[in-house]
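1. structure for this input, please:
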Amino acid sequence: MYDLSRSAPSEAATGVFNAQLGDYIRLDESDLLCVLRGREHAARYFSTFIVNELEGRTPSAWCLRRNDPNPLAKRACQIAFEAITFELLRDINGIISHRTSDPLYAMSDAEAMQTREGVPEDSTPTMRTCEICRAEFSSAVLVAKEDFWRKLPLWFGVDVPKWG
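-> Here you go, the predicted model:
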């Protein structure tokens, strides 16, 4: 059901065309409502993650750049968190343009943005924090993803013995 919830709601409602039958295979109404309800819970969880873990996030108390004499370098970790927040919010708005929504992937991507290669060595990457700030944020991402995973059956109205 989580996989279905990552598609556009109209796609989940329309179903999948089966060429052999010449018709669409659709979820029954109660399953479709569970998919849509679960999707809403997942989206709400993700927006709360952005607010709690990224929006206005300050660098670690042990940030390696905290005492840098260069004012821009001193704010590099703060700027990186702001840039990551912007990228995630921009991607969320992609739902309107029929891109899929996957909060688990997006949380992982927020963490991965801090370590992507391809940035010239002599520049300060806009989405790269120092190692200490990255490690603290990585811990927050891990906790959020585990919590998200544990809640999936409840959100989608599915009983899964020994889940998570």
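
2. please make it C-alpha for all contacts and neighbour counts, starting now.
-> Will do.

3. in contact with F156, which residues are there?
-> Residues in contact with F156 (C-alpha atoms under 8 Å, 6 or more residues apart in numbering) are 1-2, 34-35, 37-38.

4. before we move on, what about W155?
-> Taking C-alpha under 8 Å, 6+ apart, we find W155 in contact with 34, 37-38, 41-42.

5. please repeat the previous calculation with a cut-off of 6 Å.
-> If a contact means C-alpha atoms under 6 Å, 6 or more residues apart in numbering, then W155 has G38 as its contacts.

6. please generate a structure for the following sequence too, so the two can be compared:
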Amino acid sequence: MDVRDTAIPAVKLLIPRRFPDQRGWFTESYNRRALRAAGIEIDFVQDNQSYSAQKGTIRGLHFQRPPAAQDKLVRVLRGAILDVAVDLRSGSPTYGRHVSVRLDAESGHQLLVPIGFAHGFCTLEPDTEVAYKVSDHYAPDQDGGLIWNDPDLGIAWPVTPEEALLSEKDKILPRLAELSSPF
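-> Model (predicted):
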């Protein structure tokens, strides 16, 4: 597995090797030993999966506050997304900045979003399925988030506010300027 830094080095792009043959291909989508060899020691405790029927579905930007904060390892099983991580670590030189990466089923690339980042994505194709591992269990009382289209974040989303499909919860999240970071 190839582990690469992104523009914010704490966020990593993981590129698993694929072994093709006449039937298709095989890959190890997760290998704790390989990640530890790359200096990543995370104990994942839960796997999540989402399905989005429509292109332009936005999920996020979400995080969980300590003591239930979560690292996330995100991959696409079907379709494609623009995956986004926003740095919320107080005192970080990249606080308020983001990384955005296209993830798709075809490439198999994954994004490691560490604790201290808000995470979200926009589907680029209909019928998109996303799977992600998390390092702590879901804790609804520790839920937090940022509004997806906060102009202060400068995220180049591939949809307009009129085109975006959001949950009612995600429509009312605060802007970065209104957030007291728990990290």
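
7. report the TM-score for the pair.
-> Scored by TM-score structural alignment, normalised by the length of structure 1, the superposition of the two chains gives a TM-score of 0.20; 62 aligned residues with a C-alpha RMSD of 5.5 Å.

8. picking up where we left off before, mind putting the contacts of F156 of structure 1 into a markdown table with neighbour count?
-> A markdown table is the format used below for the contacts of F156 of structure 1 (neighbours: other C-alpha atoms under 10 Å):
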| residue | neighbour count |
| --- | --- |
| M1 | 19 |
| Y2 | 17 |
| C34 | 19 |
| V35 | 25 |
| R37 | 16 |
| G38 | 24 |
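
9. want to try TSV for these, with distance to Y24 of structure 1 and secondary structure as columns?
-> As requested, these are arranged in TSV below (distance: C-alpha to C-alpha, whole Å; DSSP: H, G, I helix; E, B strand; the rest coil):
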residue	distance to Y24 of structure 1	secondary structure
M1	18	coil
Y2	20	helix
C34	19	helix
V35	18	helix
R37	22	helix
G38	23	helix
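
10. a markdown table for those, including distance to R150 of structure 1?
-> Listed next are the contacts of F156 of structure 1 as a markdown table, based on distance: C-alpha to C-alpha, whole Å:
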| residue | distance to R150 of structure 1 |
| --- | --- |
| M1 | 14 |
| Y2 | 12 |
| C34 | 17 |
| V35 | 16 |
| R37 | 16 |
| G38 | 13 |
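
11. all helices of structure 1, in order?
-> In structure 1, the helices defined using DSSP state H lie at 2-5, 9-14, 29-49, 71-74, 76-92, 103-112, 131-156.

12. among those helices, which comes closest to D23 of structure 1?
-> helix 9-14 (10.8 Å; C-alpha to C-alpha).

13. for that closest one, buried residues please.
-> Of the residues in helix 9-14 of structure 1, 9, 12-13 count as buried by neighbour count, 16 or more other C-alpha atoms under 10 Å.

14. kindly report the same for stretch 23-43 of structure 1.
-> Counting neighbours by 16+ other C-alpha under 10 Å, one finds that the buried residues in stretch 23-43 of structure 1 are 32, 34-39, 41-43.

15. same check, this time on stretch 140-151 of structure 1
-> Of the residues in stretch 140-151 of structure 1, those buried by neighbour count under the rule 16+ other C-alpha under 10 Å are 140-141, 144-145, 148, 151.

16. just say helix, strand or coil for the closest residue in space to K133 of structure 2 that isn't next to it in sequence.
-> In this structure, K133 of structure 2 finds its nearest non-sequential neighbour in D47, 4.5 Å apart by C-alpha to C-alpha, 6 or more residues apart in numbering. Under the three-state scheme (DSSP: H, G, I helix; E, B strand; the rest coil), the conformation of D47 of structure 2 reads as strand.
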